[in-house]
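> okay, sequence plus prediction incoming.
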Amino acid sequence: MILTLTPNPSVDHTLEVDRLVRGEVLRVRATRSQAGGKGVNVSRALAGAGIDTRAVLPIGGGGGAELVALLGDLPRVTVPIGGETRANVTVTEADGTTTKLNAAGPALSPEEIEALLGALDEELGRSPDWVVASGSLPAGVPDDLYVRVAGLAAAHGVPLALDTSGPSLATAAKAGSVSLLKPNHEELAALVGRDLPTLGDVTEAAREVLAWGNESVLVTLGGHGALLVTERDARWARGPRVRTRSTVGAGDSALAGFLAGEGPPPERLRQAVAWGTAAVALPGTTVPQPDDVATDGVSAATEPDPGWRIAPS
C-alpha cells in the first residue's frame, strides 16, 4: 500500500482552447473538473492501476465538498479545516501549451497542521510500503513540514518519496533522510542554484543532493525523459514522441509509475517514463489507466550521455 500526503489539494478546472490570446473573447472547446494536488494525483494514478493506496489531505468549505465528490471512491483520510479548499485553472492550447493559474490555498492554523500530521502518523502505523509527500505548502505551514514528515516516516520505518519545490524542497533536501526526491529539471536547478543545461550537469547536481544524506533522486526532464541517480549509478530513459494535450500532473504520474513498477531500479525508471509519457497525451489532470501505458517505446535505462543538452544554449 502506498500512502500519500497532500497538504494543499485543489479542485482543478481545465479549459481547452485553440490558442490563448490575452484580451480576447475565446471559445472553449472542452471543460473538465478533477480532483487535484500532487499527492492526490499520485493516488489516483495508483488506484487506476489497481494498486492499494490511501490519500491524506485537508478539506474545507464548498471547495472541499466538491473535492470529496470528485475523489469518488478513492480511499482517503480527510482532515477538516476552517479555510476553503482552493480551485486552480489550467488552460491548454491545441499545440499542447499549458498555462496554469494556481491559487495559494487556505491558511492552516497550528492546530490544523498538528491534526494533519496526526492523521498521517496514524496511517503510517499501518506499515505502508511508501509514503509520498507532495505539493506546495498552504499559508501558515512552516517550510520544515516535510522534515517533520520525514521524521514520522523514519520512526515507522517507511521510505519517503518527496515531490515539492521552492523553500520546502530546499529545507527537506538539505536535512537529508529522504528515500526518493523527485524534482523536475527546473526545480533541481533552483535547488542547487545554477543552470543545468546538459545531462551531465543534472547528474552532478543530483549527486550533490545525495551528498546531503538522501538516498536517490528521480529527475523528470519533460520530453527528455527521466534520470535516476543513486549512490551506485545514474540511469537515463526516454519515451517516444507523443502529441501533448496537457503536461499537468505528468510528473505525478511518473512518480506513481516508479513506485508501482516491479523489478530493479532501471526497470522502475522505464515504468516512470512510460506513465509520464501516457499522462501528457491525456487532457487536463487525467491520470493514465493501464491501457494507456506502454513501455515498448521507452528506451532502455542506460548511463546518461553527459553532453546531451536538455536546455537551450
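Here it is on my side, so go on.

> every contact and neighbour count from this point should use C-alpha atoms.
Fine.

> mind listing what's buried in stretch 102-109?
Buried residues in stretch 102-109, counted by 16 or more other CA atoms under 10 Å: Ala104, Gly105, Pro106, Ala107, Leu108.

> give me the nearest residue to the last one, chain neighbours excluded.
Just to be clear, that refers to Leu108. Excluding the flanking residues, the one nearest Leu108 by CA to CA, 6 or more residues apart in numbering is Gly140, at 5.3 Å.

> do the first one as well
The shortest distance from Ala104 to any residue other than its chain neighbours is 6.6 Å, reached at Pro138 (CA to CA, 6+ apart).

> how far away is the one you found from Leu116?
Look at Pro138 and Leu116: by CA to CA, to the nearest Å, they are 12 Å apart.

> more neighbours, those two?
Each of Pro138 and Leu116 has its neighbours counted (other CA atoms under 10 Å); Leu116 has more, 23 against 18.

> pretty sure the more buried one is touching Pro58, no?
Yes. If you go by CA atoms under 8 Å, Leu116 and Pro58 touch, sitting 6.9 Å apart.

> where do the contact lists of the two overlap?
Here Leu116 and Pro58 share the contacting residues Val79, scored by CA atoms under 8 Å, 6 or more residues apart in numbering.

> which residues touch Ala190?
Taking CA under 8 Å, 6+ apart as the test, what Ala190 contacts is Gly166.

> I meant to write Pro312 there.
Counting by CA under 8 Å, 6+ apart, Pro312 touches Pro197.

> run through the strands of the stretch 151-300 of the chain in chain order.
Taking DSSP state E, counting those that start in this stretch as the criterion, the stretch 151-300 of the chain contains strands spanning 160-163, 180-181, 216-220, 226-230, 234-237.

> this is the comparison structure:
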Amino acid sequence: MVTLTPSPVVDRVYFFEDLVPGTVNRALTVEQYLGGNGINVARTLRLAGNLTRAVAPVSAKDPSGLELMRREGELIRTVLVSPPTRINTVLVSSDGSTTNANQKPGLLPEAEWRSVCEATLDELRTLDADWLVVAGALPMTTDGNPVDLRWLLAQVQQLGVKVCLDVNGADLGRWATSGLVDLVKPNLPELESVAGRQLSTLGDVVAAARELVDAGVGTVLASMGADGLIGVCPNGVRWARVPTAPVINTTGAGDAALAGFLSEGSTITCGNGGSPWTIAFSAALARSAAWGALAVACSTTLLQSLNGTPDVTVQEPDATFRLNHY
C-alpha cells in the first residue's frame, strides 16, 4: 500500500492539564513530528505489519522537516520541493478537547507536483501495491489553481491499483465523482459539505453516502466521531461503533480508522452481495472503529500499539438515530 500526503506538515503538539482560552497556559509536554493524513495512515499500517510506503514532498530548505523524515527510515519516500513545509499547532487538554491551528499549504509549481506524482507511481510499481491513499490538504499551484489529480488517478487506474481519497469537502466533491476513485473517507462536516445540507440522523448520513456511490464511488466510509462509522457500497450499508470509548485526544483518529479499514479490507470488494461480502465488510468496519477508538484513548497523537482493541458492534443502521453532533 502507498499513501500520498500532498502537503505534509510539522506538527507541534502541546499538552495541557487545563486549557483556558484567552489566558496564558503552560504546557505539560510538547511533541514535534512529521505529520499529515497520508503519513499517519502509513504509520498505523506499518504498526500492523502491512508493507507500506508514504510519499511526501518536503521543502529542500527545511532542515528540521528533512531530519524528521530521515527518522522515519524507509517508511517515507521524500520528494524535494520549493515551498516551505507547513507547521500546524495542536493544543490538547486533559479532558480530550483538541484545538488545531493548521497552516495553509504553500503554492507548488506544476513541475514539482508532477515529480510528486511520478514518485508515487514509482512506489506503486516497486511495492506492487493494491491501494493508493491520497490523504490530506491539496496544495494550490503557483498559478492559483488546485493541483490536478486527474493525470495521477488515471495512471493509477491503468496500473490496476485502487484509489482511496481522504481530502477536504471541496476537493472531495470535485474528485469523488470523477469515476477514478474507489473509496472515500469523509468525516461528518466533509460529507455535509459535499451533500450541501445538514445531516442530523444516521438515515441522513446513509442517504448522502449513497449519493456518492450512485455517482461512481465504490465505497464510502463516513466517520461520525462518538457515533462511529457508516460504510456504504452498492450492495449494502453497515454501522460500526464502540459503545463506550474514553476520549483523551481526537487528533489522528480518522487516520487510524482508515488504516484499520484498509488493513482488514485491502482486497475487499462489494462483490455481488450475500453472506461472504457481509462478513468481510463488517470485519473491515469493526477494525476501523476499533483502531479509531484506540487513537482517541491514546495520550499521544501517534499510536504506539494496536493491542487492547475495544469491543465493536456492527449492525444495520437505525435511520432514526440522532447524531450526538446535533
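Cool, the structure landed. Remember, it's a predicted structure, so these values are computed and weren't measured experimentally.

> quick TM-score on the pair, please.
Between these two chains, after superposing, the TM-score reads 0.93 (TM-score structural alignment, normalised by the length of structure 1); 308 aligned residues with a CA RMSD of 1.7 Å.

> ok, back up a step: can I get the buried residues of stretch 102-109 of structure 1 in a markdown table with secondary structure and distance to Trp212 of structure 1?
A markdown table is the format used below for the buried residues of stretch 102-109 of structure 1 (DSSP: H, G, I helix; E, B strand; the rest coil; distance: CA to CA, whole Å):
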| residue | secondary structure | distance to Trp212 of structure 1 |
| --- | --- | --- |
| Ala104 | coil | 30 |
| Gly105 | coil | 31 |
| Pro106 | coil | 32 |
| Ala107 | coil | 31 |
| Leu108 | coil | 30 |
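
> Leu188 of structure 1: which of the residues you listed is nearest?
Lowest distance from Leu188 of structure 1 to the buried residues of stretch 102-109 of structure 1 (CA to CA) belongs to Ala104, with 22.1 Å.

> show me what that closest one aligns to in structure 2.
Ala104 of structure 1 maps onto Lys104 in structure 2, with residues paired by TM-score structural alignment.

> pretty sure its match contacts Arg86?
Yes. Lys104 of structure 2 lies in contact with Arg86 (CA under 8 Å); the separation is 7.2 Å.

> what sits against the equivalent of Gly257 of structure 1 over in structure 2?
Superposed on structure 2 with TM-score structural alignment, Gly257 of structure 1 falls opposite Gly260. Under the criterion of CA under 8 Å, 6+ apart, the neighbours of Gly260 of structure 2 are Leu45, Ala284, Leu285, Arg287, Ser288, Ala289, Ala290, Trp291, Gly292.

> follow-up on the earlier one: ok, which of the strands of the stretch 151-300 of structure 1 comes nearest Ser253 of structure 1?
Going by CA to CA, the one of the strands of the stretch 151-300 of structure 1 nearest Ser253 of structure 1 is strand 216-220, 10.7 Å.

> rewinding a little: which of the contacts of Gly260 of structure 2 count as buried?
Buried among the contacts of Gly260 of structure 2 by 16+ other CA under 10 Å: Leu45, Ala284, Leu285, Arg287, Ser288, Ala289, Ala290, Trp291, Gly292.

> what sits against the equivalent of the fifth one over in structure 1?
I take that to be Ser288 of structure 2. In structure 1, the residue equivalent to Ser288 of structure 2 is Ala272, according to TM-score structural alignment. If you count contacts by CA under 8 Å, 6+ apart, Ala272 of structure 1 has them with Ala226, Ser253, Ala254, Leu255, Ala256, Gly257, Phe258, Gly261.

> what about the aligned residue in structure 1 for Leu229 of structure 2, neighbour count?
If you follow Leu229 of structure 2 across to structure 1 using TM-score structural alignment, you land on Ala226. Around Ala226 of structure 1 there are 26 other residues, counting by other CA under 10 Å.

> do Arg125 of structure 2 as well
For Arg125 of structure 2, the neighbour count with other CA under 10 Å is 14.

> just the element for it, please.
Using DSSP states H and E, Arg125 of structure 2 sits within helix 110-127.

> other SSEs contacting that helix?
Contacts defined by 3 or more CA pairs under 8 Å, 6 or more residues apart in numbering; DSSP states H and E place helix 110-127 of structure 2 against strand 2-4, strand 53-59, strand 76-81, helix 150-158.

> most tightly surrounded among these?
Highest mean neighbour count among these (mean count of other CA atoms under 10 Å): strand 2-4, with a mean of 29.

> how close does that one sit to structure 1?
Once the two models are superposed, strand 2-4 of structure 2 sits on average 0.4 Å from its counterpart in structure 1 (mean CA distance after the TM-score superposition for structure 1).

> returning to that earlier point: show me what contacts the residue nearest to Ala104 of structure 1?
Pro7, Asn8, Ala104, Gly105, Pro106, Ala107, Leu108.

> again, only this time at 6 Å
Pro138 of structure 1 makes contact with Asn8, Gly105, Ala107, according to CA atoms under 6 Å, 6 or more residues apart in numbering.

> closest one to Leu162 of structure 1 out of those residues, please.
Of the contacts of Pro138 of structure 1, the one sitting nearest to Leu162 of structure 1 (CA to CA) turns out to be Asn8, at 14.3 Å.

> run a quick neighbour tally on the closest one.
Around Asn8 of structure 1 there are 27 residues (other CA under 10 Å).

> that one in helix, strand or coil?
Assigned by DSSP: H, G, I helix; E, B strand; the rest coil, the conformation of Asn8 of structure 1 is coil.

> name the nearest residue to the match of Leu229 of structure 2, sequence neighbours excluded.
In space, Ala226 of structure 1 is closest to Thr220, 4.4 Å off (CA to CA, 6+ apart).

> same check, this time on Val178 of structure 1
In space, Val178 of structure 1 is closest to Asn214, 4.9 Å off (CA to CA, 6+ apart).

> can you give me the neighbour number for the residue mapped onto the one you found from structure 2?
Under the alignment by TM-score structural alignment, Asn214 of structure 1 pairs with Val217 in structure 2. Neighbourhood size, Val217 of structure 2 [other CA under 10 Å]: 25.

> does Val217 of structure 2 touch Val184 like I think?
No. Applying CA atoms under 6 Å, one finds Val217 of structure 2 not in contact with Val184, separated by 7.4 Å.

> how about Ala154 of structure 2, what's its partner in structure 1?
Alignment note (TM-score structural alignment): Ala154 of structure 2 maps to Gly151 of structure 1.

> ignore what I typed, I meant Pro21 of structure 2.
With TM-score structural alignment as the criterion, Pro21 of structure 2 pairs with Arg22.

> gap between the residue lying closest to Gly173 of structure 2 once chain neighbours are set aside and Asn50 of structure 2?
Nearest in space to Gly173 of structure 2, with sequence neighbours left out and distances taken as CA to CA, 6+ apart, is Val194 at 5.3 Å. Per CA to CA, Val194 of structure 2 is found 31 Å from Asn50 of structure 2.
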